[in-house]
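J.: what's the 3D shape of this:
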Amino acid sequence: MTNRSLSESIFIFLAFCTISLTATHPVAGQDATLLKVGDQEVPLNEFIYLVGKGATSEGNSMGLTREEFEENLALFINYKLKVVEAEAQGLHQTEEFEREFESFKENLKAPFLIKNSLEEGELRKAYSRMQEVIRASHILLRFPPNANTDDSIAVLKMALKLKEEIEQGVSINELAKEYSEDPSAQSNEGDLGYFSSLQMVQPFEDAAFMLQPGEVSDPVLTNFGYHIIQVTDRRPNPGQVKVSHILVRVDEEDPTSEDRARRKISDVYAEIQKPSTLWSDIVKNYSEDPATSQKGGELPWFSVGNMIPEFELAAFSLSEIGEVSPPIKTRYGYHILRLEDRKNLDSFEQLEPMIRSRILRDSRSSMIHTQELAIQKARYGFQENEPLVSLLESNLNSVSPSEFQSKIDELGEQSSVLFTAGGQEFMINDFLAFIAAEERRLPPNAQAFDVWFDRYSSKILSQLEEKDLAENNTEYQMLYKEYRDGILLFSLMNEEVWQKGIQDSVGQRQYFKENRENYQWKERAEALIVKVLDLNRVNEARTFLNGKTYSKELVNNFQTEIADQYPLAYQIESGLMEIPDQAVLSRMDKNLSYQEIEIDGHLHLVLTGEIFPAGSKEFEETRGIVIRDYQEYLDEQLIKKLRTKYPVEINETIKEEAFVALNQ
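T.: Model prediction:
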């Protein structure tokens, strides 16, 4: 096989057949047989789907002429002949094919699955929310250790009481300082600054984005406890900024440090105002941030919610490149900021990988999984054996999976139906076999049966969805077949045409011998052509070349002695060139060894050597082109052989329907 993997080279096939990967819907209801290749019937739908994709990808909305239609049909027939031959050779049964196609199948089915549409919805929602930034304050009330129901109710009641006080006019920031169990509340009074989507846990984000400035949320439950949220501002997302900064640190353990830092930052700020001051020098001399002081104080690009609020507010308040902020105070000390650059929020396509990564790492992934299961259960008639599941929960949740079998034996439920889905029954023994075959561990503090039951039912429902997709989704069926047949075609072409054309040196020489008239040199000349780009330097080149004889040594000398001294003055071309195909040489006087020719407003100095008459090329002189032509010849011979081996019968009536369908 070739050193190029099938996954890389499948697209050669797609281009060969003028088929693109742009999604398009096949024409429904056209499953009549268009043609037969040997004993294999080929439906009209497949032809319309593939040719329709090629037309869509080329932006051809005007339909096909009769000539274009016939060309596409001929290509399609050749393609099907090769696929039939690949199957006859058993190429679809090789390990390499199975491995390659399995990797493709995962990517092919993904866009059609329920999970994908749910993920896409969350991606779009997150990006939509990113168009805004929100400023909010909150109060966090945590649950006591080992909290019981009464404890939870007490915390909820307290949260409701605080909400009521805020709505009656009490400042949320004052209440946060007194009641919030967020450790930062003592310093920020519950003010979280500005944030956007994916910067808070999901329930908190969902609640905040539902509020308008001034509104207060109901208690919001997260893994941290109950939150009361008040939004104080909403504004368009300002995008990203790049700033550099000067930092003067404050040592909290030294009571005199604050005053010294404040005086120092004031002196630095006064120094910056002097016209002769260089920012980079000031940063290097005075900044106490070791990570940035030697590189101009520059920080990476950041967006809202990525820096501490005071620093962020100052950075986004700068509007002009080079603008410097007054000194600001943060918990790290005193800063002076300079704006280096700013840009708008990136496009959805640019941010999609980041958004997807974050969504699949946070609680949204569990929510998507829950929604996926619910849709699958409804679609495939999932019915669990509720009494049995309850019995198993009470007996298996507190034991390890290795004990499931013995516990189930004790219960006498070895042959019971666990659930039904897709018209099939799934037994407890199937469930136990699934656990035995899996190598995944349980998450910490997990309820053993619940986790494994979810995993098993998820797998069964996913299998049912994939089966449904393969049997009932026409577009997926077409795409599936397109890739399968494409890999087969590539495998056949690689063995019968591409590699054979490269490796068969005897065949190459025989082909060259039989077609020698196609490999001819036109009249050629040894030449140095100097295109003069700077006419102020024409005399140096003219003096060097006039009266000389062409040689490779002279070309090298001209390069080193003249051209390298004035790299922008000349453009050089040299060597043995075919005269009719070279724009300058085609106009030269063959009786002169040195001449000057002007073309398109540029002067060319031309020095020629020996002139060779037209004649036949030697094999080694054109081997690459011969191999290409030999491969095309092998392809033509393969098609001829296959047309004899597999007679093609075309249903002319259905063919006309195809022409009409492709021109609608």
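
J.: from now on I want contacts and neighbour counts done on CA atoms only, so please keep to that.
T.: Fine.

J.: how about residue 382: what's its closest non-neighbour residue?
T.: Nearest residue to residue 382 in three dimensions, chain neighbours excluded: residue 421, at 4.3 Å (C-alpha to C-alpha, 6 or more residues apart in numbering).

J.: tell me who's in contact with the one you found.
T.: 377, 380-383, 461 (C-alpha atoms under 8 Å, 6 or more residues apart in numbering).

J.: neighbour-wise, give me the winner out of those.
T.: residue 461 (21 neighbours; other C-alpha atoms under 10 Å).

J.: surely it is in contact with residue 376?
T.: Yes - contact criterion C-alpha atoms under 8 Å: residue 461 and residue 376 qualify, at 6.2 Å.

J.: for the stretch 401-550 of the chain, what spans make up the helices?
T.: Assignment of helices within the stretch 401-550 of the chain using DSSP state H, counting those that start in this stretch yields the ranges 404-411, 428-437, 448-472, 474-493, 499-503, 505-514, 538-545.

J.: and for the stretch 251-400 of the chain?
T.: Taking DSSP H, counting those that start in this stretch, the helices of the stretch 251-400 of the chain run over residues 257-272, 279-286, 309-317, 348-361, 363-379, 386-396.

J.: let's have those in a markdown table, adding distance to residue 618.
T.: Converted to a markdown table, the helices of the stretch 251-400 of the chain look like this (distance: least, C-alpha to C-alpha, whole Å):
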| stretch | distance to residue 618 |
| --- | --- |
| helix 257-272 | 74 |
| helix 279-286 | 65 |
| helix 309-317 | 70 |
| helix 348-361 | 53 |
| helix 363-379 | 66 |
| helix 386-396 | 81 |
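
J.: nearest to residue 589, of those helices?
T.: Closest approach to residue 589 among the helices of the stretch 251-400 of the chain is made by helix 348-361 (57.7 Å; C-alpha to C-alpha).

J.: please give the structure of this sequence too, so both can be compared:
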Amino acid sequence: MKHKIVLGLLLFLQLGYVKAQNTENQVLFTIDETPFYTDEFIRVYNKNLDLVKDNSQKDLDVYFDLFLGYKLKVNKAYKIGLNNSVKYQNELKSYRTQLAKNYTNDSKVTQNLIEEAYERGLVEIKASHILIMVDANASPEDTLIAFNKIKRIKANIDGGKSFEDAAVDFSEDPSAKDNKGNLGYFSVFRMVYDFENQAYKTPKGKVSEPFRTSFGYHIIKVNDIRTSQGEVTASHIMIVNKPGEDEDVAKKTIDDIYQKYKQGETFEALAQQYSDDKSSSSKGGVLQRFGTGQLSSEEFEETAFGLKNPGDVSEPFKSQYGWHIVKLIEKHPVKTFEESKFEIENKIKRDDRSRVITSTLNEKLKAKYPVKTDKVFYDRLKSYIPDEYYKQTWTVSKEQMEGYNRDLLTIDNKAKISGVTFINFVLDQQKVSHSIKPIGTLVDNLYQKFVERELANYYDQNLESEFEEFKFVMNEYREGLLLFDLMEREIWERSKTDTIGQQQFYLENQKNYQWKERMVTDIYSSTSKDDLLKALKYAKNKKSVDFIKEKLNTKENVKIMVQSGTYEQGDKIIPKGIAFEKGISDVVQVGEYYFFANTSKVLPAQAKELSEAKGKVINDYQQALEANWVNELKKEVTIKVNNEVLDAIKKQLKK
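T.: This next block holds a predicted model:
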């Protein structure tokens, strides 16, 4: 039920909120001098206007009483300290974290990345590359050396040297000697984002200019571009060459297995018995579904995608991993954008392109909030961090830490962050292996990350003041969770377990729990009047329901349906025209169906037993307890209503 409250609040968020128009925000009422304002009342009333099913709740006087009762309950929850429970605090924190994601991610940038990824996923690129490795944090000197190397290679290719020969001669990718730089076909999310960007920007048959990724400097040649093949689910049998064994042995083994398959043995049984891929053999050779570029074997992928129909089996073929036979299980075409966008967004969060979102937010926050650093203090802190930091052995004593406890960073002329906070950040980052040198440059780099973290924290902590909508929704969460805990404790549990109270309430309100006239009956129906008349004849001869159904229905053709039970007058299951009387009725037609009823008993209108009305009794008892409780709450506090303001709101909202 608590989750239903939260879902309801999220629904309200999606519907948006309506701010007060023409009415200045004023105090509407106070509870023990705590003020409650017109803007919240108007916003909540407008927001819920189309959601309430009970029209009486749309009446402004009724709604005001409900709103006042709601605030009285929340006030009680705070008084008894429900807001101090660890469970409540954790749940509220969790909800806030989820809600804040809508404000801490740049939705426009995210949407652009989703659309870009989907469009790229519609095609596959076959490319070759040449790599000159250089660390992402390499010194300027080493970076320049690597850059000049890749420039010379590009110049050689422009001068007529083939890309493949250049890859063999110069590329520092270990696989280049064998594959001449060929990466095969790949699609979106298969390569690091910087590499993917260049691949999709380079025209077919052309060679890119040098560019950098986290691995080093590259140049790319795009060999082909084709429409995406989607994904496939396939199974395989693999035989590998054993160390010291002649290659012909593996070839002979796979040929023998293929012959056994052609003789009628099942692919799955052969995979279980003979395949050297133990991760899939126990499952009959079934692999996880895959797309182009996922298996690091162009031969395998081309063979699998080349099979046309589910159940098709390839002839034996060789890859760099061994000999295979592949069976196609299912082809999965490219999904629509609507089907893909949630999955793509999750991939973006795990992919290095998420840096684009973070970077955009960082730039916005730097422009939004002024940042000031105590430069003299920063230089002093910087000088305290020694080269032993690289060995991950640097420590700071308690006495030293006390000396760092002064303001280092100021954000938005409000938030003050101490040197202690920065030093703790640096100590935490010591767990990571760093290659940026010298130590001063590394500390400057860490300080930049620290400032970005503190800006993000400051922004997150001030979402309520930055976004009125966020403030309102968080207040609804806060009060909604409190109200749930309070109601469960004061009303819901009691209404379910207080059997004496339930009995007394039932006796006092028995007139509300009455049966109308009922009949115990079997209602026969059919789209064929002739078939129904046959059933009618059997019924008049006192044949049972089971006998009639067995005589008229077959597995292939159900001619007669029967609904048996005790039905109250006005029940929709009783066809119009069927009289409330004992015996067999006449045949009536309603739409395309024909009906008759065989009624064994007619029960008069009478009071329900408590057991028969228990669900409604508990619900009504709960509402009565709540109403009485609210009246008691009113006696515990001093309520002052600004009737003049309330009248003005009524006039405004009735326009």
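
J.: let me see the TM-score of these two.
T.: Once the chains are overlaid, their TM-score stands at 0.78 when taken by TM-score structural alignment, normalised by the length of structure 2; 626 aligned residues with a C-alpha RMSD of 4.7 Å.

J.: what's the match for the residue nearest to residue 382 of structure 1 in structure 2?
T.: Residue pairing (TM-score structural alignment): residue 421 of structure 1 is matched to residue 411 of structure 2.

J.: tally of neighbours for the residue of structure 1 sitting at the aligned position of residue 211 of structure 2?
T.: When structure 1 is aligned by TM-score structural alignment, residue 211 of structure 2 is paired with residue 220. If you count neighbours by other C-alpha under 10 Å, residue 220 of structure 1 ends up with 18.

J.: and residue 220 of structure 1, what does it touch?
T.: So residue 220 of structure 1 contacts 203-204, 207, 226-228 (C-alpha under 8 Å, 6+ apart).

J.: ok, so of those, who is nearest residue 76 of structure 1?
T.: The nearest member of the contacts of residue 220 of structure 1 to residue 76 of structure 1, counting by C-alpha to C-alpha, is residue 203 at 53.7 Å.

J.: check which helix or strand covers the equivalent of the closest one over in structure 2.
T.: If you follow residue 203 of structure 1 across to structure 2 using TM-score structural alignment, you land on residue 194. Per DSSP states H and E, residue 194 of structure 2 falls inside helix 193-201.

J.: average gap between that helix and structure 1?
T.: By mean C-alpha distance after the TM-score superposition for structure 1, the fitted helix 193-201 of structure 2 averages 2.3 Å away from its aligned residues in structure 1.

J.: go through that helix and flag the buried ones.
T.: For helix 193-201 of structure 2, burial by neighbour count (16 or more other C-alpha atoms under 10 Å) applies to 193, 195-196, 198-200.

J.: same question, stretch 176-187 of structure 2
T.: 176-177, 180-187.

J.: same deal with stretch 93-101 of structure 1?
T.: Across stretch 93-101 of structure 1, burial judged by 16+ other C-alpha under 10 Å covers 97, 101.

J.: distance check, residue 381 of structure 2 against residue 618 of structure 2.
T.: Using C-alpha to C-alpha, to the nearest Å, one gets 67 Å for the distance from residue 381 of structure 2 to residue 618 of structure 2.

J.: what about those two, which has more around it?
T.: Shown here are residue 381 of structure 2 and residue 618; by other C-alpha under 10 Å, residue 618 has more neighbours (23 against 17).

J.: what's the counterpart of the more buried one in structure 1?
T.: Applying TM-score structural alignment, one finds that residue 618 of structure 2 aligns to residue 627 in structure 1.

J.: list the contacts for that match?
T.: 501-502, 508.

J.: one more pass at 6 Å, please.
T.: The contact partners of residue 627 of structure 1, by C-alpha atoms under 6 Å, 6 or more residues apart in numbering, come to residue 501.

J.: what ranges does the stretch 551-655 of structure 2 have for its strands?
T.: 561-568, 583-584, 588-590, 593-603, 606-607, 639-641 (DSSP state E, counting those that start in this stretch).

J.: out of the ones you listed, which is the most enclosed?
T.: Comparing the strands of the stretch 551-655 of structure 2 on average neighbours per residue, with mean count of other C-alpha atoms under 10 Å, the densest one is strand 593-603 at a mean of 20.

J.: that one vs structure 1, average distance?
T.: Compared with structure 1 after the fit, strand 593-603 of structure 2 shows a mean deviation of 4.3 Å (mean C-alpha distance after the TM-score superposition for structure 1).

J.: quick one: that strand to chain centroid distance?
T.: Here strand 593-603 of structure 2 is found 51 Å from its chain centre; the criterion is C-alpha atoms, centre = their mean, to the nearest Å.

J.: touching, residue 572 of structure 1 and residue 530? I think so.
T.: Yes - Residue 572 of structure 1 is in contact with residue 530 according to C-alpha atoms under 6 Å; the separation is 4.8 Å.

J.: okay, and the common contacts of those two?
T.: Shared contacts of residue 572 of structure 1 and residue 530 (C-alpha under 6 Å, 6+ apart): none.

J.: give me the residues contacting stretch 185-192 of structure 1.
T.: Taking C-alpha under 6 Å, 6+ apart as the rule, stretch 185-192 of structure 1 contacts 136-138, 173, 176-177.
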